[in-house]
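Enquirer: Predicted model follows, preceded by the sequence.
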Amino acid sequence: TISTDPVHQRVVDACRTFPEMVAGPERMTTLFMKRYPGLFMKSGAESIMVASVPDGRSFAYKVNDGGMRPRLPLSVAGLKLLGINAHDELERVYGGDQIVGSVRATF
């Protein structure tokens, strides 16, 4: 759960208010925080991710090999556990003009 320390809360509130200052304007975490008010999300080195909503529910994951590809489906699945439906954010895997595959996450 998220810290209740007032100093920590000020930092998290600032991140939620100015998400582009956390990771940059076009980063996945920034886009999610802008689209889903109240969400705090922060990525780290080697594909570490943490996310939290204001009531303190949170999730975290680490991709063992540090790969980037599973981050979006893992994040969408984690957000679903927090009650946020971000399924439309998933990338489609196309072959020609038809969807031919997907990358899925299972918790």
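Expert: That came in fine, so what should we check first? Residues are numbered from 1 along each chain as shown.
Enquirer: From here on, just use CA atoms for contacts and neighbour counts.
Expert: Noted.
Enquirer: is it fair to say V100 lies in a helix?
Expert: No: looking at V100 with DSSP: H, G, I helix; E, B strand; the rest coil, it is strand, so not inside a helix.
Enquirer: so how many other residues sit close to it?
Expert: If you count neighbours by other C-alpha atoms under 10 Å, V100 ends up with 10.
Enquirer: What of M21?
Expert: Neighbour tally, M21, other C-alpha under 10 Å: 12.
Enquirer: Surely it is in contact with V12?
Expert: No: under the criterion of C-alpha atoms under 8 Å, M21 makes no contact with V12, lying 11.8 Å away.
Enquirer: Comparison target below:
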Amino acid sequence: MKRNYLPLSVLALALGAVFIGVSEAHAANEDFVSTLVREFYNKTSTWEPTLKRYALVVFRWLVILEVCFLGIKAALNRDQVADIFKQFVMLLLMAGFFLAVINYYQEWA
């Protein structure tokens, strides 16, 4: 039985051409990733003020709702003042942490 190696040789030549092309492209553009990251940062930095403003508006409304729910829950459960104060302090700590994340996400990332 005679084997036909033509499809295999064509595949080998095509893979060789691809690998040579990739190595030449990599040699020509050594800093492709850094260029890509810089371009992405430049394009997205124009969105940052708008998105931050919306994030702060949503955050403010969610904190207000959380304080309202805390008050309703405390009134329905008839909790002690110390328990209400403890929950309120924990709410403020959590809100402060997430506010810091919203404000400093760029430096922390």
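Expert: Ah, there it is. Just so we're clear, the structure is a prediction, and the values are computed from it rather than from any experiment.
Enquirer: Tell me how the two chains score on TM-score.
Expert: After superposition, the two chains reach a TM-score of 0.23 (TM-score structural alignment, normalised by the length of the first structure), with 44 aligned residues with a C-alpha RMSD of 4.6 Å.
Enquirer: where exactly do the strands run in the first structure?
Expert: Along the first structure, the segments classed as strands by DSSP state E run 40-44, 48-52, 58-62, 93-95, 98-101.
Enquirer: Ok, the second structure next?
Expert: Under DSSP E, the second structure gives no strands.
Enquirer: for it, what's the longest helix?
Expert: In the second structure, taking DSSP state H as the definition, the longest helix is helix 48-77.
Enquirer: Could you pull out the buried residues of it?
Expert: F59, V67, L70, A74 (16 or more other C-alpha atoms under 10 Å).
Enquirer: on that earlier part again, out of the strands of the first structure, which gets nearest to L31 of the first structure?
Expert: Between L31 of the first structure and the strands of the first structure, the tightest spacing by C-alpha to C-alpha is seen for strand 40-44, at 9.9 Å.
Enquirer: Can you show me the helices along the first structure?
Expert: 6-17, 20-23, 28-35, 71-81.
Enquirer: Kindly apply the preceding question to the second structure instead.
Expert: 6-28, 32-44, 48-77, 81-108.
Enquirer: now the angle from the third one to helix 81-108?
Expert: Pointing back at helix 48-77 of the second structure there. When axes from the mean of the first three to the mean of the last three C-alpha atoms, to 10 degrees is applied, the directions of helix 48-77 of the second structure and helix 81-108 differ by 170 degrees.
Enquirer: Who are the packing partners of helix 48-77 of the second structure?
Expert: Applying 3 or more C-alpha pairs under 8 Å, 6 or more residues apart in numbering; DSSP states H and E, one finds that helix 48-77 of the second structure contacts helix 81-108.
Enquirer: and the helix it packs on, which residues are buried?
Expert: Within helix 81-108 of the second structure, the residues that qualify as buried are I84, F88, L91, A95, L99, counting by 16+ other C-alpha under 10 Å.
Enquirer: If we only consider those, which is nearest to S23 of the second structure?
Expert: After measuring the buried residues of helix 81-108 of the second structure against S23 of the second structure - C-alpha to C-alpha - the closest member comes out as L99, at 46.3 Å.
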